[in-house]
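Q: predicted model follows, preceded by the sequence.
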Amino acid sequence: MASSSPPQTPSSKVPKNPSDDRFEPSVFAAEWIEEYRPGGFHPIKFGDTMADGKFRVVRKLGDGSFSTVWLGVTDGASLPKYVAIKVMKAKQSISAAANELQVASVLATSDENTPKTTHVLLPLDHFTEQGPNGNHQCLLYEPMGVTVASGVHKIPQYRDKVRMMGERRRYPKWMVKTILKHTLLGLSSIHQRKVVHGDLQPGNLLFATRGLDLVDEAELVQSPGDTTDTIKRLDGKIDRWAPPYLALGQSLDKYADFTENMEIKISDLGAAFFQDLPPTKIVTPFALRAPEIILKQKVDEKIDIWSFGCLIYELITNTQLFPVAPDGEEENAEEDDDHFLALNDIIGDLSTNILLHWPRSGLWFGPHGERLNPRAELPRSSGSFNPELYVFDSLETLFKENKTDDIDEAESAVIIALIRQILNYEPSLRPTAEELLGNPWFHSQ
């Protein structure tokens, strides 16, 4: 599809300082309104057409740091009746979209030695859309139902129930196994082509829909109202760079397939990379980082395997295995310390490689690997947090406390052994996705 040059915007009309707020703040959980400026998001409203009228926007599906995602209606001739349209920020369009499309083109190939990619959401097509903020790369996808991160609240047993305080909602065991097995099939396809996903997490695992093309458009249309928030400039002027309103993302969870025929696909190849061309920054979620990511060492596809090991525990228990999180947008040494200490307590003694290359290991461990407790020397204040070093329980203890009742002691031992096999501090000793697919636990009832 043809692209065109970005419009010439008079410099006198461009916001002079990107930090100057132009709009009244919004309480909506949507993209940041101030990013509607040259180089930023493309302003879209319901009913807009894109790609010279080939797609008509009827619903917002979601948003992220670098894109918004919309449900579009097509003529159904060469594409499905409904498509998800990922619209990149103008300033990210060239690099981010090009990377995603390059990776996707490799994943779309197959021959007698490399089977067809399965359980990975690949672009159906792409085009460039011109707008007041520049040229925006737009990627078309099969519309999916809901993420694994949020889908647990939409499965039949919970959909119409009010969540009670303290209630822990978890996927039934058969669904957990299906989600994990399909994720392994996707990872196997990706890794066979020497690609690393780099951002494997529940938010990037999606349930497919069932029968969406048979749904009447009137059921899917989103209109301005309760799910939109009018954009207002502080100076009362009309803003040519922004849409008239922000819209909340409305997932297609109503049409997600939660039956035994359910299908899970790995999505978002924006952070994916080829094994021989790793990026300078890995975007794996903080708590799912493999040790080599924390140490900024060489990485390969085994960082995806590490994340997968964490997900086994997380999906079964609905709790994070390593309860660590960044204090802000930038990671710091103290947060890395907390992560390594959690690994040491939960998984077991840190490897020699980690202790040698972790710059601050001497603060926490003695010359013979003995655990030190520097925080115990800090002054205690009345009513304040106990400064002594917190020690996490082992994997075995945590799993026993958080597992579901239908997992007995024998099965617990099998799952714990599987997680320990995966979460090996030495990347080369972690199993491959293909090897894990052969584990009987994924195929048992």
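A: That came through, no problem.
Q: going forward, measure contacts between C-alpha atoms and count neighbours the same way
A: OK.
Q: where do the helices of this structure begin and end?
A: Applying DSSP state H to the chain gives helices spanning 90-92, 98-107, 148-151, 173-192, 217-220, 291-294, 302-317, 333-346, 352-357, 395-402, 409-422, 433-437.
Q: for these, which one ends up most surrounded?
A: Among the helices of the chain, helix 302-317 has the highest mean neighbour count (mean count of other Cα atoms under 10 Å), at a mean of 23.
Q: now the strands for the chain?
A: 49-50, 55-63, 67-73, 82-88, 125-131, 134-141, 144-147, 195-196, 205-208, 228-230, 245-247, 264-266, 273-274 (DSSP state E).
Q: so what does the fourth one touch, helix or strand wise?
A: Read it as strand 82-88. For strand 82-88, the elements it packs on are strand 67-73, strand 134-141, judged by 3 or more Cα pairs under 8 Å, 6 or more residues apart in numbering; DSSP states H and E.
Q: which strands or helices does the longest one pack on?
A: With contacts taken as 3+ Cα pairs under 8 Å, 6+ apart, strand 134-141 sits against strand 82-88, helix 90-92, strand 125-131.
Q: list the buried residues in the last one.
A: With burial defined by 16 or more other Cα atoms under 10 Å, the residues of strand 125-131 counted as buried are 126-131.
Q: next, the one to line up against it:
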Amino acid sequence: MVLELLGPKVSSVVNRRPNYRLDGRLARRISSQLLLAIDYIRSCGVVHGDIHLGNVLFQLSGLYRIPTFDDARLGKVSRKDGSPSEKGVPEYLVEPVEYKFDKSEILDEIQLVDFGESFFIGHPPKSISTPMSLHPPELVFRHPLTEAVDIWNLGCTTYELVTGRTPFEAWMDDRKLIPQFRKVLGGVPDQWIQDALKAGVLTEEPDVSAANGFLSLEEDIQASYANGYDKETLDLDEEDLTTLGSYLRRMCIVEPTRRANLTELMSHPWVQVDNETQKEQ
């Protein structure tokens, strides 16, 4: 398949920014575009299943220079037993080369890529591989997966776009997220905990003290956004952050059936205000 040339990953851009985040207004614009992307693939009956900043690429506003790939690394493909490869197996693989951007390029339009974890709404898998810190509660508790996983991950990704970090953190064991769900979002259904203990998903009650460093969602947004910055340099004010908190509260809900649908999110002030700003420009 031959696809259009895209620019850098959003994750690569934020890694070069102070506090690992975009300017507030640009973050708001990109989160709105992500919502549109999810709405489109949903109309095709598809769930992305792996939304995070590494799978969001900027479109190129214009090729000021043609990127070269002379330094690309090639790897020969061969069978371990030395026998010939089967028909259709490539002779070599090319290591991905990331487009190197500079400050002269306008990066404000994005595309959602990498559908390796995607599934049709009517045929969900038993599990998906996505960054552990972004695991939705239904994946943590081993419940059936639905299209609501994209809503959860959109919420977490929007949070990261604005604040520079994910709302939850886990590396080796996604069950470490459960106390954080309780502290940040206000609770996990007791029945979920009891069912997880009976099924062996949990071996003991989650330790609430493991989330001592976390705040409620709204408090954390306010604190994380202003952290290390002179308030006069911030382009989102407290009202904007309150609107963001309201928006994320509609997505970051432990029970997937209670999360907002795409139509509701499209009409939320966080998205509507941004759409109006784009029209004025």
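A: Looks like it came in fine. These numbers were taken from a predicted model, which means no experiment stands behind them.
Q: that older thread, so which of the helices and strands packed on strand 134-141 of structure 1 gets nearest V146 of structure 1?
A: With respect to V146 of structure 1, and counting by Cα to Cα, the nearest of these is strand 82-88 at 12.6 Å.
Q: which residue range of structure 2 does that closest one align onto?
A: On structure 2, no counterpart of strand 82-88 of structure 1 exists by TM-score structural alignment.
Q: report the angle between that strand and strand 125-131.
A: For strand 82-88 of structure 1 against strand 125-131, the angle by axes from the mean of the first three to the mean of the last three Cα atoms, to 10 degrees is 50 degrees.
Q: show me the contacts for the aligned partner of A149 of structure 1 in structure 2.
A: Counting by TM-score structural alignment, A149 of structure 1 lines up with S11 in structure 2. Contacts for S11 of structure 2 (Cα atoms under 8 Å, 6 or more residues apart in numbering) come out as 53-54, 56.
Q: just the closest of these to V254 of structure 2, please.
A: Distances from V254 of structure 2 to the contacts of S11 of structure 2, taken by Cα to Cα, are shortest for L53, at 21.6 Å.
Q: I figured that closest one hits K9, correct?
A: Yes. Contact status for L53 of structure 2 versus K9: in contact at 7.0 Å, counting by Cα atoms under 8 Å.
Q: the more surrounded of the two?
A: K9 (21 against 18; other Cα atoms under 10 Å).
Q: and the counterpart of P131 of structure 2 in structure 1, how many neighbours does it have?
A: Here P131 of structure 2 is matched to P285 in structure 1, going by TM-score structural alignment. The local packing of P285 of structure 1 (other Cα under 10 Å) involves 14 other residues.
Q: how about P285 of structure 1, nearest residue that isn't a chain neighbour?
A: In this structure, P285 of structure 1 finds its nearest non-sequential neighbour in D199, 6.8 Å apart by Cα to Cα, 6 or more residues apart in numbering.
Q: quick one: map that neighbour onto structure 2.
A: In structure 2, the residue matched to D199 of structure 1 (TM-score structural alignment) is D50.
Q: test my guess that its match contacts T130.
A: Yes. D50 of structure 2 lies in contact with T130 (Cα under 8 Å); the separation is 5.3 Å.
Q: quick one, what contacts the nearest residue to F120 of structure 2 once chain neighbours are set aside?
A: Spatial nearest neighbour of F120 of structure 2, chain neighbours left out: V46 (4.6 Å); criterion: Cα to Cα, 6+ apart. Listed by Cα under 8 Å, 6+ apart, the contact set of V46 of structure 2 reads 118-121.
Q: any of those buried? List them.
A: 118-121.
Q: and I419 of structure 1, what does it touch?
A: Going by Cα under 8 Å, 6+ apart, I419 of structure 1 touches 309-310, 312-313.
Q: okay if I get those as TSV plus distance to A90 of structure 1?
A: As requested, those are exported to TSV (distance: Cα to Cα, whole Å):
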residue	distance to A90 of structure 1
G309	36
C310	35
I312	37
Y313	38
